[in-house]
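Asker: Predicted model follows, preceded by the sequence.
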Amino acid sequence: MRRIDRFQQRHPALAYPVAVWKKFSDDRAGYLCALLAFFAFVSLFPLLLVLVTVLGLLLHGNPDLQHRVLNSALADFPVIGQQLKTNVNGIGRSGFGLAVGIIGSLLGARGLADATQYALNKLWAVPYTRRPGFPHNWLRSYGIIAVLGLGVLATTFLSGIGAWGGNGVFGIGVQVASVILSLIVNMSLFWLAFHLATAKEVGWRDQWLAAALAGVVWQILQITGGLIVAHQLRNSSSLYGVFGVVLGLIAWLYLQARLTVYAVEADVVRVRKLWPRTLFPPPLNDQDERVYRSYAAMEQRVKPETASADPSEESVQEPTGEVAEKSSATADRA
């Protein structure tokens, strides 16, 4: 075991991914992934209700266009998207129902944005005293929601372009161009969302790798993730019916959250130079000690008071009476 540990520490090609995995384990990031997947699941259905209702109001006279837009918006969820489209209906055309759906979607989306802020600041080991407080954290959350909305609109638009190209050489070229363009858009949106979700001490340059990896992972999941979700649905839909869609959706969201968190961890390890790590401590190396010191500093919840430079502002009250007697007795026993 020691020889394996020394071997991986001597080879950066092994030491770097091992350090990312070790950082993920030290952060207990699996719980953070579950938190993100839960709030994403909670926020998704109200958003779909609002989307279906708004499409029904705006495109009432054109059901074909309504279905095409809805299919484009659900293209981010391979296999599950078709299941969601058939199981989610509008909430009616009343203003009250639409208002309830919008409020529910905002609350759910803000929960996801708040969870994203908590997760990323924890991964970057930002002390609580340096994290944005009210009302700045609320403004950042609504900024993240706006970025998510832009992502849905951009994906819908690019999916429509890819479908518009049709078949043939021209159609294939249009589809390839739409994939490349959507990859660039996804990277940019991830970069902006990561910047909004972390404290200002984590700069733009610190997060470019996480945004690039997250964008690539998202694009790969769009292409190949359908096989994973299809296998999950094949085993669960026959047993649970519509709940199989729920299980597949949760699996999809958790997979996306986990890979995104790994992308952020890779950037943290790169920026903070937290490799190589020791697999079987003790002893600890310098990178291990740096990581564990950052955890201790992260738990600081009150800003330390600064000492006054003016001696006249400091006053020391001498113990008197019973307090003085107890102090004296304690000193005698010592």
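Answerer: On my side now, so go ahead.
Asker: Could you use CA atoms for every contact and neighbour count after this?
Answerer: OK.
Asker: ranges for the helices of the stretch 151-300 of the chain?
Answerer: Under the criterion DSSP state H, counting those that start in this stretch, helices of the stretch 151-300 of the chain are mapped to 168-197, 208-240, 242-272, 286-298.
Asker: okay, the angle between the shortest one and helix 242-272?
Answerer: In this structure, helix 286-298 runs at an angle of 110 degrees to helix 242-272, with axes from the mean of the first three to the mean of the last three Cα atoms, to 10 degrees as the basis.
Asker: which parts of helix 286-298 are buried?
Answerer: Of the residues in helix 286-298, Gln287, Asp288, Val291, Tyr295, Met298 count as buried by neighbour count, 16 or more other Cα atoms under 10 Å.
Asker: Let me know the next secondary structure element after that helix.
Answerer: Next helix or strand after helix 286-298 toward the C-terminus (DSSP states H and E): helix 321-333.
Asker: For the nearest residue to Arg140 once chain neighbours are set aside, list the residues it contacts.
Answerer: Closest residue to Arg140 apart from its sequence neighbours, by Cα to Cα, 6 or more residues apart in numbering: Leu196 at 5.7 Å. Going by Cα atoms under 8 Å, 6 or more residues apart in numbering, Leu196 touches Arg140, Ser141, Gly143, Ile144.
Asker: next, the one to line up against it:
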Amino acid sequence: MVGWLDRLQRRNRRVGFLIAVIYKYVDDQGGYLAALITYYAFVSLFPLLLLLTTALGVILVGRPEIQQQILQSTLGQFPVIGSQLERPEQLSGGVTAVVVGIAGALYGGLGVGQALQNAMDSVWAVPRNNRPDPIRSRLRSLLLLFVLGSAAVTATVLSAVGHATASLGWFGKVGVTVATVAINALICLVAFRVTTARSVSYRDVLPGALAAAVIWQLLQWFGANYVSHVVKSTSATNSVFALVLGLLAFLYLVSVTLVMCAEVNVVRVDQLYPRSLMTPFTDDVDLTSADRRTYTRRAKAERAKGFQKVSVRFDPTRETSPDQSGEVPDSQG
């Protein structure tokens, strides 16, 4: 039965591709990569909101309606907490708030950038000696913060457009949704390209960026429903736990989406499919050439110095096809 299923998924490109993406995610310990991104995103979120509301209070003094619109559009990107923190007066402060906000935002924001770079370099199997040094990697993280900050500005513009087109009914809503997905896809496109040391083109990362943008939109809708049906129906004490756990779950799902969509790009670009169906479960398996390339890349990604040579061989006594035995060349140099 297993052999029949294995042959079936090897012949069907779509099924084989899907299984290869899942196996690649497991091989790279994608859940742990996503958890690290989630931690720094959670740490940076509230200081960023504190800094944002304080800045709005200074820049837009006497214009509470504009403050409200900007804050709501920004919080709308995080539906789990948006309805709980939509009033500017709930997050405000003076000099202390600015200091805490900047410190927390830099720590968490740079942490998110570092975690994303580590995740992207891991899924692309970039050797450690080819990854950016601590200074350059943090400069990349600052660039990523700029990209993510542009998302907040874009959300504000789209929110204003949404209010302006409210009279158009469902047609206007569909138009705003399509525009939102398109802009989010553009942001993901840039993020996927700048967060890895691997030389990739925008075309290489386009499928994953489109998938991430669509899933992001679906997660926002799901988060809004979560707030409506769960958080609002709980007591004040339980709502605190629901808020925190809901936010962590939301951020983790977003992180998993980013890592999984990056795996889609890698598997497609490097042709890491089809995989053997039983390869994650046993050594008694006939590896495909995609299996061997995947395991070879993982081993050579541990290279710490440029003058270090990592050679990978598989047992030639195992029964394999002629092009699947012996030493596997390094496709990355």
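Answerer: Sure thing, it's come through. Computed from a prediction, not measured in an experiment: that's the story for all the values here.
Asker: TM value for the aligned chains?
Answerer: The TM-score (TM-score structural alignment, normalised by the length of the second structure) is 0.84; 303 aligned residues with a Cα RMSD of 2.2 Å.
Asker: ok, and the contacts of Leu196 of the first structure in the second structure?
Answerer: Among these, the ones still in contact in the second structure (both residues aligned by TM-score structural alignment, their matches' Cα atoms under 8 Å) are Arg140, Ile144.
Asker: just curious, which of the contacts of Leu196 of the first structure is nearest to Val216 of the first structure?
Answerer: Ranked by distance to Val216 of the first structure (Cα to Cα), the contacts of Leu196 of the first structure are led by Ile144 at 19.7 Å.
Asker: Next one: the counterpart of Phe307 of the second structure in the first structure from Phe280 of the first structure, what distance?
Answerer: Here Phe307 of the second structure is matched to Pro304 in the first structure, going by TM-score structural alignment. For Pro304 of the first structure, the distance to Phe280 of the first structure equals 35 Å [Cα to Cα, to the nearest Å].
Asker: These two: which is more packed in?
Answerer: Taking other Cα atoms under 10 Å, Pro304 of the first structure and Phe280 do not tie; Phe280 has more neighbours (11 against 8).
Asker: can you pull the contacts of Asp288 of the first structure?
Answerer: Applying Cα under 8 Å, 6+ apart, one finds that Asp288 of the first structure lies in contact with Leu274, Arg277, Thr278.
Asker: Go through those and give me the one with the most neighbours.
Answerer: Of those, with other Cα under 10 Å as the count, Arg277 tops at 26 neighbours.
Asker: Just give me the match in the second structure for that residue.
Answerer: Using TM-score structural alignment, Arg277 of the first structure sits opposite Arg275 in the second structure.
Asker: got the contact list for that match?
Answerer: With contacts defined as Cα under 8 Å, 6+ apart, Arg275 of the second structure is in contact with Arg10, Gly16, Ile19, Ala20, Tyr23, Leu287, Thr288, Ala290, Asp291.
Asker: again, only using 10 Å
Answerer: By Cα atoms under 10 Å, 6 or more residues apart in numbering, the contact list for Arg275 of the second structure reads 6, 9-10, 16-21, 23-24, 286-292, 294.
Asker: same deal with Lys232 of the second structure?
Answerer: Contacts of Lys232 of the second structure (Cα under 10 Å, 6+ apart): Ser83, Gln84, Tyr226, Ser239, Ala242.
Asker: tell me the SS of the second one?
Answerer: In three-state terms, and counting by DSSP: H, G, I helix; E, B strand; the rest coil, Gln84 of the second structure is coil.
Asker: how many neighbours does it have?
Answerer: Neighbour count for Gln84 of the second structure, taken as other Cα under 10 Å: 16.
Asker: So it is in contact with Ser228, correct?
Answerer: No: if you go by Cα atoms under 10 Å, Gln84 of the second structure and Ser228 don't touch, sitting 11.1 Å apart.
Asker: Quick one: map Asp267 of the first structure onto the second structure.
Answerer: Under the alignment (TM-score structural alignment), Asp267 of the first structure pairs with Asn265 in the second structure.
Asker: Can you give me every residue that contacts that match?
Answerer: Asn265 of the second structure is in contact with 21, 123-124, 192, 200, 203-209, 271, counting by Cα under 10 Å, 6+ apart.
Asker: tell me which element the residue nearest in space to the middle of the first structure falls in.
Answerer: Note on the first structure: the residue nearest the mean C-alpha position is Thr116, at 4.5 Å, using Cα atoms, centre = their mean. Secondary structure assignment for Thr116 of the first structure, by DSSP H and E: helix 95-123.
Asker: So the closest residue to Leu59 of the first structure other than its chain neighbours versus Leu255 of the first structure, what's the distance?
Answerer: Excluding the flanking residues, the one nearest Leu59 of the first structure by Cα to Cα, 6+ apart is Gln66, at 5.9 Å. Going from Gln66 of the first structure to Leu255 of the first structure by Cα to Cα gives 30 Å.
Asker: List the residues that contact Ser236 of the first structure.
Answerer: Taking Cα under 10 Å, 6+ apart, one finds Ala230, Val242, Phe243, Gly244, Val245, Val246, Leu247, Gly248 in contact with Ser236 of the first structure.
Asker: ditto for Ala251 of the first structure
Answerer: Ala251 of the first structure neighbours (Cα under 10 Å, 6+ apart): Ala37, Ile228, Val229, Gln232, Leu233, Val245, Ala257.
Asker: Spell out which two among these are the most distant pair, please.
Answerer: Most distant of those, by Cα to Cα, are Leu233 and Ala257, 19.2 Å apart.
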